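S.K.: Build the 3D model from these lines:
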Amino acid sequence: MTLSIENKMGEFDAIRPYDDAEVPAVLARLFADRQFLDILTRFRFPRLAGPFGWALKPLIARRLNKEVRGIESVSALQDKIETYVDRTIERATDGVTYSGVEQLKAGCSYLFLANHRDIVMDPAFVNYAVYHAGLPTPRIAIGDNLLQRPFVSDLMRLNKSFIVHRSLTGRREKLAAYQLLSAYISHSIRNDGQSIWIAQAEGRAKDGDDRTDSAILKMFHMSRKDEDFAAVIASLRLVPVSISYEYDPCDQAKARELCIRATTGEYVKSPGEDDTSIALGITGYKGRVHINFGEVVDSGFTDSKGLAQELDRRILAHYRLFPVHYLAYSMWAERDPALEVPSAEQVFPAAEVARARQEWQKRLDACLPEQRPYMVLQYATPVRNQYRVKAGLPL
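M.R.: As a prediction, this is how the structure comes out:
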């Protein structure tokens, strides 16, 4: 199914971000949404929200309307909220660094394919790097499982997010959804000149093992099957992105989930668990964060499997390892003795390692004994993967 330019807007309306003309009406709808105002009230005034919420909500709505008065475009809205984003990042990190962003060219759109550790902050940090480099921020792929409430969908689509329908169960419906998604991504990059951010696999890599799902790469080709696979990938200007967190705010929750899944065979999320993960991922301490933008993949890969292996190699090779990763690897029962992995003390200054050891021990102590191996796993796996890449070994 190849979509024509004439009917593209109607076809993409169900998944695309909001455009500039829709911004004022969506903002007005948001500030009248009781659930949205209730969450803001509880976040801003946790002690007063219960007894005085009825009085605070109208005040917050008026303040929000005043803040966004005159904003009539997505870029103007992003400019307005950027100071709040920067403040949040400054409070929750010990600094953000990035590399490779200087290779991105103004006036050129890209398909950013990144490893996935945090629901909201992964694309937020990519946006942060691109925005501060003076380039347009990408459109962001987000699963419909995270958009259960109307105001969440409005918020995300205002911030250039587009919807990936993951909750569909029928084979025909899934196929149609991926055809549409494929066409939208291609159209965004080639016709709209708008970059795209998408995770390398569905769901976060909770065990720290970042791998590209070849099915996502096949999806990029679905709407242009009459064209050569390598030519389609080249036209999308695919850039592998490595996002490294020194500490993961959700590491304890991930360790718990991995432990339960390993011992019972399944894990069932409790109501509101995604909301909790999102909030913790945004506000929780991350230490240092590094984002690397790799070179555009322009070599001729004829199939998705070969391309996935190359993307894995590039993403893992440029993943920034911090002292905590080496500390975890040194105590990992599954470390590979054939890999020449140095100790943390051999790579980093003693004072830096001492600080990391203290923070690492605090995180281990917060874990139940049976869950600690899964905490270690999350931080140790990137070390094994990177050193396998360095040694030229298969992953």
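
S.K.: From now on I want contacts and neighbour counts done on CA atoms only, so please keep to that.
M.R.: Will do.

S.K.: what's stretch 280-296 in contact with?
M.R.: Contact partners of stretch 280-296, identified using CA atoms under 8 Å, 6 or more residues apart in numbering, comprise 88, 91-101, 103, 118-121, 125-126, 129, 237-250, 314-315, 318-320.

S.K.: one more, for comparison:
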Amino acid sequence: MRTPEEFDEIRPYDPEELPAIFEELIADPEFRAAAEQVLPEVPYEEACNRLRRCRTNLEVQQTFFYPLLHGIVDRCSDGLVLENSQSVDKRVPHTFITNHRDIVMDSAFLSISLLDNGFGNTMEIAIGDNLLIRPWIKKLVRVDKAFIVQRSVSLRQMLASSARLSRYMHYAIATKHENIWIAQREGRAKDSNDRTQDSILKMMAMGGEGSIIDRLKQLNLVPTALSYEYDPCDYLKAQEFQQKRDIEGFKKSPKDDLVNMQTGIFGYKGRICFRVAGPLNDWLDTLPADMPKTELFTAVASRIDKEIHRNYKLYAGNYVAADLLRATKEFAAHYTSEEKTRFEAYLESRLEKVTLPNPDTAFLRERLLTMYANPVFNYMAARQE
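M.R.: Have a look, this model is predicted:
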């Protein structure tokens, strides 16, 4: 099935396009260098032949990305679980909307979790064009079922770009029967205070048919909470907070994004948990049909936040951070003295990794504690509502 031409610039490659793209990738020296780095035990020609035998994007994922990602789970974490997946109908495509911690791994880990939990398919993944820093990377992610969010267009072009993106998402769900992953906000929540941006929901409602509620329902939204025990990029995020504080107009460079991607992939994560909150459609049906747009989007964003917050998996370190940040023992029942000592040692080891010429240790420590404490505060607030 050929995807409509209007989506050619942003969509994943169709299966019939893959052979030509494979050859372009194989001939690219940068792709070869990357492949030999992540698959050192596989001769390059053998890897190329395996790639050429793949007929669909899913086959590429199952042949290369699935074992590669499980290898990362084995080497760089203490396990990956997907909980409450039975709350969604696996025969129906869904849009999984999650909190956002890591540039690459959030969606990658959820994709393999779906396969491991009987979904039979992975997801198409929304990825910002600011991360596609090399031509081969752009090609590879489109092979890997990613569709592109155009963030580098002008303000004048943004409305048309967002409308096309929305139409594509509706097409992927309704016609291609693909699951979708999208973050609840643009960019990572570097302080872990996860909040859904109304603009994401407004974009989603540009496509589809009927009322705004109808259009959101057509995407089968499923809030999904993601919890890493340890964030490999935590010290980089803290470092960026100080840079933004001290340097007017500071923005990360493509090199910074690359460092964050590499650190997020290969850094230690502890335990990793996705917890599915369940589809939103029944709740959407309870909203008044004449609800003003602004109120509607705010209400939906708040509902997604609540579902994500109350489904966090909290670890001992989260509770330790909450008590250290506020200088209390409010959550002491949730950790032992050994766990507190271990987390404090972890905290110091992260501060030692900061490479700023003038590190503000007290500020950096507060930022790190906030990252680990905010899920506790959000969880408690959501449970009390």
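
S.K.: for the first structure, what's the longest strand?
M.R.: strand 238-245 (DSSP state E).

S.K.: contacts for it?
M.R.: For strand 238-245 of the first structure, contacts defined as CA under 8 Å, 6+ apart pick out 110-116, 122, 286-298, 311, 314-316, 318-321.

S.K.: just to revisit the earlier point, please pick the buried ones from the contacts of stretch 280-296 of the first structure.
M.R.: The neighbour-count criterion (16 or more other CA atoms under 10 Å) marks 92-93, 96, 98, 101, 118-121, 125-126, 129, 237-250, 314-315, 318-320 among these as buried.

S.K.: Can you tell me which residue is spatially central in the first structure?
M.R.: The centroid of the first structure falls nearest to Asp122 when counting by CA atoms, centre = their mean (3.0 Å).

S.K.: quick one: that residue from Ser73 of the first structure, how far?
M.R.: Shown here: Asp122 of the first structure relative to Ser73 of the first structure, a distance of 24 Å by CA to CA, to the nearest Å.

S.K.: cool, and Asp94 of the first structure?
M.R.: Asp94 of the first structure is 32 Å from Ser73 of the first structure, where distance means CA to CA.

S.K.: Let me see the ranges of the strands in the stretch 101-250 of the second structure.
M.R.: Counting by DSSP state E, counting those that start in this stretch, the stretch 101-250 of the second structure forms strands over residues 123-128, 146-149, 179-183, 221-228, given from the N-terminal end onward.

S.K.: Quick one: those strands as a markdown table, columns for distance to Arg52 of the second structure too.
M.R.: What follows is these, written out as a markdown table (distance: least, CA to CA, whole Å):
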| stretch | distance to Arg52 of the second structure |
| --- | --- |
| strand 123-128 | 21 |
| strand 146-149 | 20 |
| strand 179-183 | 25 |
| strand 221-228 | 34 |
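
S.K.: which one of those strands lies closest to Pro375 of the second structure?
M.R.: Evaluated with CA to CA, those place strand 221-228 nearest to Pro375 of the second structure, the distance being 8.8 Å.

S.K.: residues touching Pro323 of the first structure, list them.
M.R.: Going by CA under 8 Å, 6+ apart, the list of residues near Pro323 of the first structure reads 344, 348, 352-353, 356.

S.K.: can you list contacts of the host helix or strand of Arg357 of the first structure?
M.R.: Element membership for Arg357 of the first structure, per DSSP states H and E: helix 350-365. Where contact means CA under 8 Å, 6+ apart, the residues beyond helix 350-365 of the first structure that reach it are 252, 323-324, 327, 344-345, 372, 375.

S.K.: Out of the residues you listed, which is nearest to Ser304 of the first structure?
M.R.: Taking CA to CA as the measure, Ser304 of the first structure lies nearest Met375 of the contacts of helix 350-365 of the first structure, at 31.7 Å.

S.K.: what do we get in the second structure for the closest one?
M.R.: Taking TM-score structural alignment as the criterion, the aligned counterpart of Met375 of the first structure in the second structure is Leu368.

S.K.: Which of the helices or strands spans its match?
M.R.: Residue-wise, Leu368 of the second structure maps onto helix 361-384 under DSSP H and E.

S.K.: Just the residues contacting that helix, thanks.
M.R.: If you take CA under 8 Å, 6+ apart as the criterion, helix 361-384 of the second structure is touched by 190-193, 234-235, 238-239, 241-242, 306-307, 309-312, 314, 317-322, 324-325, 347, 351.

S.K.: Likewise for stretch 163-174 of the second structure?
M.R.: Contacts for stretch 163-174 of the second structure (CA under 8 Å, 6+ apart): 6-7, 10-11, 93-95, 149, 178-180, 203-208, 218-219.

S.K.: matching residues in the first structure for that stretch?
M.R.: Counting by TM-score structural alignment, stretch 163-174 of the second structure corresponds to residues 179-190.

S.K.: how much does the matching stretch stray from the second structure?
M.R.: Mean deviation of stretch 179-190 of the first structure relative to the second structure after superposition (mean CA distance after the TM-score superposition for the first structure): 0.7 Å.

S.K.: Many thanks, I have nothing further to ask.
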